[in-house]
Every structure is written in C-alpha cells, then in structure tokens.
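Peer 1: Predicted model and sequence below, questions to follow.
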Amino acid sequence: MPEPDMRRVLLVEDSSNDVELILNSLSENHLANEVVVVRDGEEALNYLYRRGVFKMRMEGNPVVVLLDLKLPKINGMEVMTQLKADPAFRLIPIVVLTSSREEPDLLRCYELGANAYVVKPIDFHEFVDVIKQVGLFWAVVNQPPPGSLPSIAR
C-alpha cells in the first residue's frame, strides 16, 4: 500500500498541558504524520515564512493551522490577519482552538477568515474527543488547498 501524503499540522499553542493533550489525541488516532508545535505567534510566523530557526525547514505549507488566540508576543488574531493578507498563506485553513467563548472574539475570527472556531472543553475526555474530531476532519476528510502537500513521485 502506498505511503499516504504528508499531512503536516501547525499547532500554535502556549499551554504545555494543551499541547500534550492535542499531540496525544492526534497521535493515538493517527490523524497527522507530523505536528509542528510553536509556542507563540512570532514563532508561528517564523515557521511559515521560513525565518530564523525554521529557515531550513521542509518546503510546503501545513494542511491546517490550529491556532490559539491568547498567545505571547503576537496574538492569534494578529497571526491570522497576516496569514490571510498574504497570498502565499491565504488558503491555509485556520482552526481557532481557544478557551474564549466571547462573542466578539468569535465574530472577529470569522471576519479575519477563520475556517473554524472551536472552544476547548474543560473536561479531559471531551477535550480529547474534540481534538480527535478536529484532526479527523482537517487532516483526513477535508481536501487541502493545492500546494499544501508535497508532490510525491509516482
């Protein structure tokens, strides 16, 4: 059976506990070949623009960005604003993964071009289930934009 296309996920999350839960859920359910974790908005932009420590990273965009809103240095809304304004990144799906249930945050994220807005459940089992569903849809079911998966010689 041929190897599936690389489906890289960019996780932008500053909470170590949430990172661990998300990685475990995606891994246990085999929902991504690679998850790149960055801890703030500045690191996320450096990763996508291949700057600094990410200068030599593999080419290609992630199949989805899981983006927290409340981040150090550059917040999630600022990251989304930059990505959606740049033709190189505009088509990358962005799933806001946040604890904010504030209606202004929800509205603003969709105005900026978020593809989904998911509130992190407090309950551990619900959290794991939500991540499984998010990962299943965005990394497996959803057809990614052209250019997000590396070309594979057939």
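Peer 2: Right, received. Where do you want to start?

Peer 1: from here on, contacts and neighbour counts on C-alpha atoms
Peer 2: Will do.

Peer 1: tell me which residues of stretch 62-82 are tucked away?
Peer 2: Neighbour counts over stretch 62-82 (16 or more other Cα atoms under 10 Å) mark 62-71, 74-77, 79-81 as buried.

Peer 1: Now, these that are in strands?
Peer 2: Counted as lying in strands by DSSP state E, out of these, are V64, V65, L66, L67.

Peer 1: show me the contacts for the first one.
Peer 2: Right, the one you point to is V64. Counting by Cα atoms under 8 Å, 6 or more residues apart in numbering, V64 touches R8, V9, L10, I92, P93, I94, V95, W138, A139.

Peer 1: putting a second one here so we can go through both:
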Amino acid sequence: MINKIKILLVEDDHIEVMKLKRSISKEFDNYYLSTASNGKKALSLIEKELPDLIILDLNMPDTNGNEFLSIIKGNEDYMHIPVIVLTTSNHDKDIKECYKLGIAGYIVKPLKYEEYEAKIKAVMHYWSLNEFLKP
C-alpha cells in the first residue's frame, strides 16, 4: 500500500493554486495538499509537520522563494525535503541559483493550461512511482 504524499505548495497566486489542484485532482488520490502564500507561512507549516515534497514559486511577497530555499536547505531538519520550483522565471541566473541551493527540479510555468497540466502530472507520476513507494 502506498502512503499519501504530503505536498506543500508555496504559492501566493490563488489562481495558480487552483490550477495545480485541478491538474492533479482528476488523476491522483495519493496526496494531501497544503498551501502557504509565502515562505514565512510555509516555514511555520513545516515546523508543525514535515511535507514529503515542496512545490515552490519564486516570486512571492515577504519571504520569497530563494530566501525560503536558503533557509530550509541550510537547516539539517529540513534539507532532505525535495523542492520543485514552479515559476514563471526562465532566467539562467534563477535556475542556477536554485540548483546551487539544492532543488530537485525546476519547471517554468507554461502559458497554455494543457502544457501546465502535463508538466504537473509528470512531476506527480515521478514522485508517486519512484520516491514514495512504501512497503
């Protein structure tokens, strides 16, 4: 039996949260999704319960994605949590900085919903099949 994957989505745009939920709700039932609108709120959620996977936007108010990454990847208790960046930025500087900080993947948000959905489903398939199989 596969345990449910605890996913933390760190995203300040309500429409983006709805898009992600819609993308995975039809096909996947093996997850719990919690959300935070910035890095500071995400950190308070992580302190209460560790997620299995974090999906992170970079451009947010208060504690942005890079600041959040620096904090969790610098903390022994949190550094093992895989982080997938899901953002509009396709700048090499942002991509390199995120990988330097220890992310597991970087996805540029496509404009077309069908492409967005396909990318999110690919991420979910990968993490569901390869990372969180539990006897």
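Peer 2: Arrived safely, thanks for sending. What you see is a predicted model; the values in this text were computed from it and never measured.

Peer 1: With both chains overlaid, what TM-score comes out?
Peer 2: The TM-score (TM-score structural alignment, normalised by the length of structure 2) is 0.92; 134 aligned residues with a Cα RMSD of 1.7 Å.

Peer 1: want to try CSV for the ones in strands among the buried residues of stretch 62-82 of structure 1, with distance to S16 of structure 1 as columns?
Peer 2: Formatted as CSV, these follow (distance: Cα to Cα, whole Å):
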residue, distance to S16 of structure 1
V64, 20
V65, 17
L66, 15
L67, 14
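
Peer 1: Alignment lookup: I24 of structure 2 to structure 1.
Peer 2: In structure 1, the residue paired with I24 of structure 2 according to TM-score structural alignment is L26.

Peer 1: That match: helix or strand, and which one exactly?
Peer 2: In the assignment (DSSP states H and E), L26 of structure 1 maps to helix 16-28.

Peer 1: give the contact list for the residue nearest the centre of structure 2.
Peer 2: Using Cα atoms, centre = their mean, the residue of structure 2 that lies closest to the mean C-alpha position is I55, 0.5 Å off. Contacts here follow Cα under 8 Å, 6+ apart; on that basis I55 of structure 2 touches I7, L8, L9, V10, V83, I84, V85, L86.

Peer 1: and of the ones in strands among the buried residues of stretch 62-82 of structure 1, the nearest to A85 of structure 1?
Peer 2: Ranked by distance to A85 of structure 1 (Cα to Cα), those are led by V65 at 15.4 Å.

Peer 1: what's the counterpart of that closest one in structure 2?
Peer 2: So V65 of structure 1 corresponds to I54, using TM-score structural alignment.

Peer 1: wait, doesn't that match sit right on I81?
Peer 2: Yes: between I54 of structure 2 and I81 there is a contact at 7.2 Å, judged by Cα atoms under 8 Å.

Peer 1: the helices in structure 2, which residues?
Peer 2: 14-25, 39-48, 65-73, 92-101, 113-126 (DSSP state H).

Peer 1: Determine which stretch of the ones you listed is the most buried.
Peer 2: helix 65-73 (a mean of 19; mean count of other Cα atoms under 10 Å).

Peer 1: what packs against it?
Peer 2: helix 39-48, helix 92-101 (3 or more Cα pairs under 8 Å, 6 or more residues apart in numbering; DSSP states H and E).

Peer 1: Many thanks, we can stop here.
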